[in-house]
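Colleague: predicted model follows, preceded by the sequence.
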Amino acid sequence: MKFYYLLLVLSTILYGKPESPNIIFLVTDDQGWGDVGYNGHPVIKTPHLDKMAKEAVRLDRFYATSSVCSPSRASCLTGRNNWRLGIATPANSNWHLNAKEITIAEAVKAKGYKTAHFGKWHIGGFTEEKSPGHKMTPGMAGFDYWFSTPNVLPTYDPYKKGYKSGKYEMYWENGRNITLEEGRKRDDLKGDDAKFLMDKALNYIEKRVEDKEKFLIYFCFHNVHTPLGTIPEFSEQYSDVKDSVVYSSNVSAVDAQVGRMRAELRRLGIAENTMLWFTSDNGPNLKGKKSIRHGEAQGGKFNYTPIGSTGAYRGYKRSLYEGGVRVPGLIEWPALIKKPFNSAYACNMVDWFPTVMDALDIALPTDREIDGLSLIPFFKSGGAIQHRGEDMGFFCQGWAAWSGDRFKIVRVSKKGKWEMYDLRDDPFEEKDIASMMPEKFNEMKKAFDAWGESCQKDELKVVNEYKKITKNPRKKSK
């Protein structure tokens, strides 16, 4: 138990426990900004998300912290950029969230919260055998209850199909591996993975309500990351676009479960004071954007493929152009956000930690850099605050970027040339203006370099930790 956590518990005992919201984060995998009806997709049907977009806050500039999964997942739990955490690529058997980090699940315990993780984890292994030196389970990261997988699974009948990575890649419940043999006998683990995973989460919520306990849930869909299975319940509606059936039925499966979640919160009478988020961990895995089609949105520039859409935004998964990190973003919390609104205010998954700390009146740790900022003032303004005011840094697999309210600089590789774009006048990053605005470019590059130096100092601490636990420690990034 961390010293910071002990201080928070003590302060709660001394000063009481204010009324605070339940907190739920719903995160999909590899779902692009364009893969929802409300952003203009002409094929994919997402009626529940479209309804939420009308009734809640639609964040048109919501960003994943990274353009691949593990870095974003580590950042959203800590409020710290993945570069600081030493996680710049997907965490397989050679990465994990360092135990010295303070997670959002650990921090909220100071206010008596129950915490749970459901679905994909991917920021540490579940066994020393599979991930020697890099074991970090949801339980080790502060979650009281977890029904989780180390990485991805088939999205339909996962136990019937099994998974190529072996027995340890299936579901685990609080540290116990549910084997293929056991899983194939259980009716609650058959069919649509998104549905039976949501069944678990809704049962958990109902129990917390019965016991009058506040809760935080980090719910991670396996959809729409491969390996995808066709979801029969939603496939028929896409029969006229056969090459899109698999992907589209998976997005619709997610949509249906978001609808179930929202309906259950209302049935239980807790929707008013529940902070409910929906987003994706990075842009779609388009692998070159093949079979491109166009829709009417974004002035006719909206484009989509059978395996995902960034809308008209440039790039996709693994790039730091907008299409790699700009993702769907929705938030509802009626107790604080009284009226629905849309906003181009720049938000980031790294903001979740400081936002929750602010909402629960918990002081941020002072012994480490927090890259996110609290969105509570923005929410309270009802969208009147239009500018973030602080630039956001990105770092992933050699790519780097520094993005503000209007301008953005981006580097496509460690040795690549920096580019600059005006996101207000050129949101699709079509015209590099670095040479046209040298003063502004140099100002942003200087700010990025200062931030990067700070990140590398933190990263070095992680590298040194890895040296103690593995024969093949990773090197510090550049």
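Modeller: Great, that's in hand. Numbers count the residues shown, from 1 in each chain.
Colleague: from here on, contacts and neighbour counts on C-alpha atoms
Modeller: OK.
Colleague: distance from the chain centre to stretch 3-18, please.
Modeller: Relative to its parent chain, stretch 3-18 has a centroid offset of 28 Å by Cα atoms, centre = their mean, to the nearest Å.
Colleague: buried set for it?
Modeller: Buried positions in stretch 3-18, judged by neighbour count with 16 or more other Cα atoms under 10 Å: 4, 5, 8, 9, 12.
Colleague: also stretch 432-451?
Modeller: Buried residues in stretch 432-451, counting neighbours by 16+ other Cα under 10 Å, are found at 432, 433, 434, 441, 444, 445, 448.
Colleague: before we move on, the earlier item: can I get the buried residues of stretch 3-18 in a markdown table with secondary structure?
Modeller: As requested, the buried residues of stretch 3-18 are exported to a markdown table (DSSP: H, G, I helix; E, B strand; the rest coil):
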| residue | secondary structure |
| --- | --- |
| 4 | helix |
| 5 | helix |
| 8 | helix |
| 9 | helix |
| 12 | helix |
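Colleague: what is the nearest of the residues you listed to residue 306?
Modeller: Of all the buried residues of stretch 3-18, residue 5 has the smallest distance to residue 306: 46.3 Å, by Cα to Cα.
Colleague: put this beside the first:
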Amino acid sequence: MQRIKLVAFIITAFLSCKTALIAQNKNSKPNIVIVFTDDQGYQDVGVFGSPLIKTPNLDKMAEKGIKFTDFYSASPVCSPSRAALLTGSYPTRVGVPVVLWPNLPGGLPTEELTIADMLKTQNYATACIGKWHLGDKEEYMPTAQGFDMYYGIPYSNDMSVYPKAKVSEKVLFREGMTIDSLRQKKWRGGLVPLTEQNEIIEYPVDQSTLTQRYTKKALEFINENKEDPFFLYLAHSMPHVPLYASAEFKGKSKRGLYGDVIQEIDWSMGKILETLEALKLDENTLVIFTSDNGPWNLKNGHGGSALPLRGYKFQTYEGGMRVPMIAQWKGAIPAGTVCSEVASTIDLLPTIAHLTNSDMPEEIVDGKNIWPLLAGKKKASPHKKDGFFYFKESTLEAVRKGDWKLRWTEEGIELYNLAEDVSESQNLAEAHPKIVQKLIKMMDEFDAELKTDNMRYQ
């Protein structure tokens, strides 16, 4: 009897292992989830020091994964930061140095290879949910840039509708709007459309429901593609102003409406992580949470906080471009890791290419593979040698090399040691002229190379 039980146990164990191997082989490439918030300050997460905003899901994500203290967006404003994330290069190199407005020509050139384009060559299902802001004409929309599906607002939530946009036959008009009023060229700031694929399905969208609806779509996409590799790019419209939270979260934060919005985004993050775990996908999924740039400098409480950093959105001080970043991948990223090496959104494409055995773009890519940092290995930043550059539109204003940061604007030359002065309060330019000279030379050489490479978009 014992022998029979032993044989049965061995057979069961063998079949379980075989089933696990089949499942692993079927989806051997890792799933990729990038959650990108809009104008969220460096401090506006519990594990980054927020005194009033509660983010239990993001805090738990950091406990189970890694927190980056020196992680940067490639721009202090919306469109360029998104172009950089998706292409792995500085915005000026890929032809999107400024914010793109609806009704105007232009967008991210389709010649540029996006993360979604790259992963489609590896048979990934790809989805963009939320804010796009890389061109609202059909030839620049997500479905022309490697994404199978798109659902969201094509630009910032304070902008206006593109009057010539395609409109679904089943469109829901709200607040007395009609097809005739949509087609008018009159600017209506804050009255924005909800778009699915390339058609408007609601106008104006009820922004208080956005975070919930984006999350629902994201969970549907994960469930629909659980058997195959997928790439989910969830770019929340919040906390860009005007701020909106659902009834479930409104009035719940000690930080006012801004805090309500962040706590709802935290809820969304929790639902995604919970779903991945329930589907047993957490051991094969890299999840990244970060922001597109620093917070607005608003006096009405609707802006975030970048403390202890100096500066805000639109600026190349740390507060404008250093952003919170948390990553999780069960079994691959050591739990409770903190990384203080310099890394950036431009590093995501090269890192994902490494993890998925995808071919890199033929053109120059500024980002580096940061998988060793994500994996918790004690490695120096891949930007330590070449430096990390801070652009304001097409103007190169600053460079960081190691702990030193040089900022050169019309207001003069500033030099900071970020290891000792993260708030950029003590200008050391006069005390270290050789370091100033060295960093200015680095900026000049990089700027000259970048402008030569970017001639195809002039």
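Modeller: It's in. Just so it is clear, the model here is predicted, and its values are computed rather than measured.
Colleague: returning to what we had before: and the buried residues of stretch 3-18 of the first structure as CSV, adding distance to residue 142 of the first structure?
Modeller: Compiled in CSV, the buried residues of stretch 3-18 of the first structure are given as follows (distance: Cα to Cα, whole Å):
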residue, distance to residue 142 of the first structure
4, 13
5, 11
8, 15
9, 14
12, 18
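Colleague: the first structure: helices as residue ranges?
Modeller: Defined through DSSP state H, the helices belonging to the first structure, from first to last, are 3-15, 47-55, 69-78, 82-85, 104-107, 158-161, 180-183, 193-210, 232-235, 245-267, 322-325, 352-359, 376-380, 438-469.
Colleague: and of those, who's closest to residue 125 of the first structure?
Modeller: Using Cα to Cα as the criterion, the shortest distance between residue 125 of the first structure and the helices of the first structure is 11.9 Å, found for helix 69-78.
Colleague: mean shift of that closest one relative to the second structure?
Modeller: Average distance between helix 69-78 of the first structure and its aligned residues in the second structure, after superposition and using mean Cα distance after the TM-score superposition for the first structure, equals 0.5 Å.
Colleague: that helix aligns to what range in the second structure?
Modeller: Alignment of helix 69-78 of the first structure against the second structure: residues 78-87, by TM-score structural alignment.
Colleague: can you pull the contacts of residue 98 of the second structure?
Modeller: If you count contacts by Cα atoms under 8 Å, 6 or more residues apart in numbering, residue 98 of the second structure has them with 77, 79, 80, 393, 394.
Colleague: which of the residues you listed are conserved in the first structure?
Modeller: Among the contacts of residue 98 of the second structure, the ones whose aligned partners also touch in the first structure (both residues aligned by TM-score structural alignment, their matches' Cα atoms under 8 Å) are 77, 79, 80, 393.
Colleague: which one of these is nearest residue 407 of the second structure?
Modeller: Distance to residue 407 of the second structure, by Cα to Cα, is smallest for residue 393 among these, at 14.9 Å.
Colleague: quick one on the thing from earlier: residues in contact with the match of helix 69-78 of the first structure?
Modeller: Among residues not part of stretch 78-87 of the second structure, those counted as contacts by Cα under 8 Å, 6+ apart are 38, 73-75, 89-92, 94, 96-100, 108, 112-116, 132-134, 292-293, 345-349, 365, 393.
Colleague: now do stretch 433-442 of the second structure
Modeller: 399, 401, 406, 415, 429.
Colleague: let's see 10 Å
Modeller: Residues from elsewhere that reach stretch 433-442 of the second structure, judged by Cα atoms under 10 Å, 6 or more residues apart in numbering: 386-387, 389, 398-401, 404-408, 413-415, 428-430, 445-447.
Colleague: what residues in the first structure pair up with that stretch?
Modeller: Aligned using TM-score structural alignment, stretch 433-442 of the second structure spans residues 438-447 in the first structure.
Colleague: quick one: the matching stretch to chain centroid distance?
Modeller: Centre-to-centre, stretch 438-447 of the first structure and its host chain are 29 Å apart (Cα atoms, centre = their mean).
Colleague: stretch 413-431 of the second structure too?
Modeller: A distance of 28 Å separates the centroid of the chain from that of stretch 413-431 of the second structure, by Cα atoms, centre = their mean.
Colleague: in that stretch, what counts as buried?
Modeller: Of all the residues in stretch 413-431 of the second structure, those buried under the rule 16+ other Cα under 10 Å are 413, 414, 415, 416, 417, 418, 422, 423, 424, 427, 428, 429.
Colleague: swap in stretch 201-211 of the second structure?
Modeller: Neighbour-count burial for stretch 201-211 of the second structure, counted by 16+ other Cα under 10 Å, picks out 201, 202, 203, 204, 205, 206, 207, 210, 211.
Colleague: ok, back up a step: got the helices of the first structure as CSV, with distance to residue 337 of the first structure columns?
Modeller: Formatted as CSV, the helices of the first structure follow (distance: least, Cα to Cα, whole Å):
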stretch, distance to residue 337 of the first structure
helix 3-15, 26
helix 47-55, 11
helix 69-78, 22
helix 82-85, 29
helix 104-107, 22
helix 158-161, 38
helix 180-183, 42
helix 193-210, 22
helix 232-235, 33
helix 245-267, 16
helix 322-325, 25
helix 352-359, 12
helix 376-380, 6
helix 438-469, 32
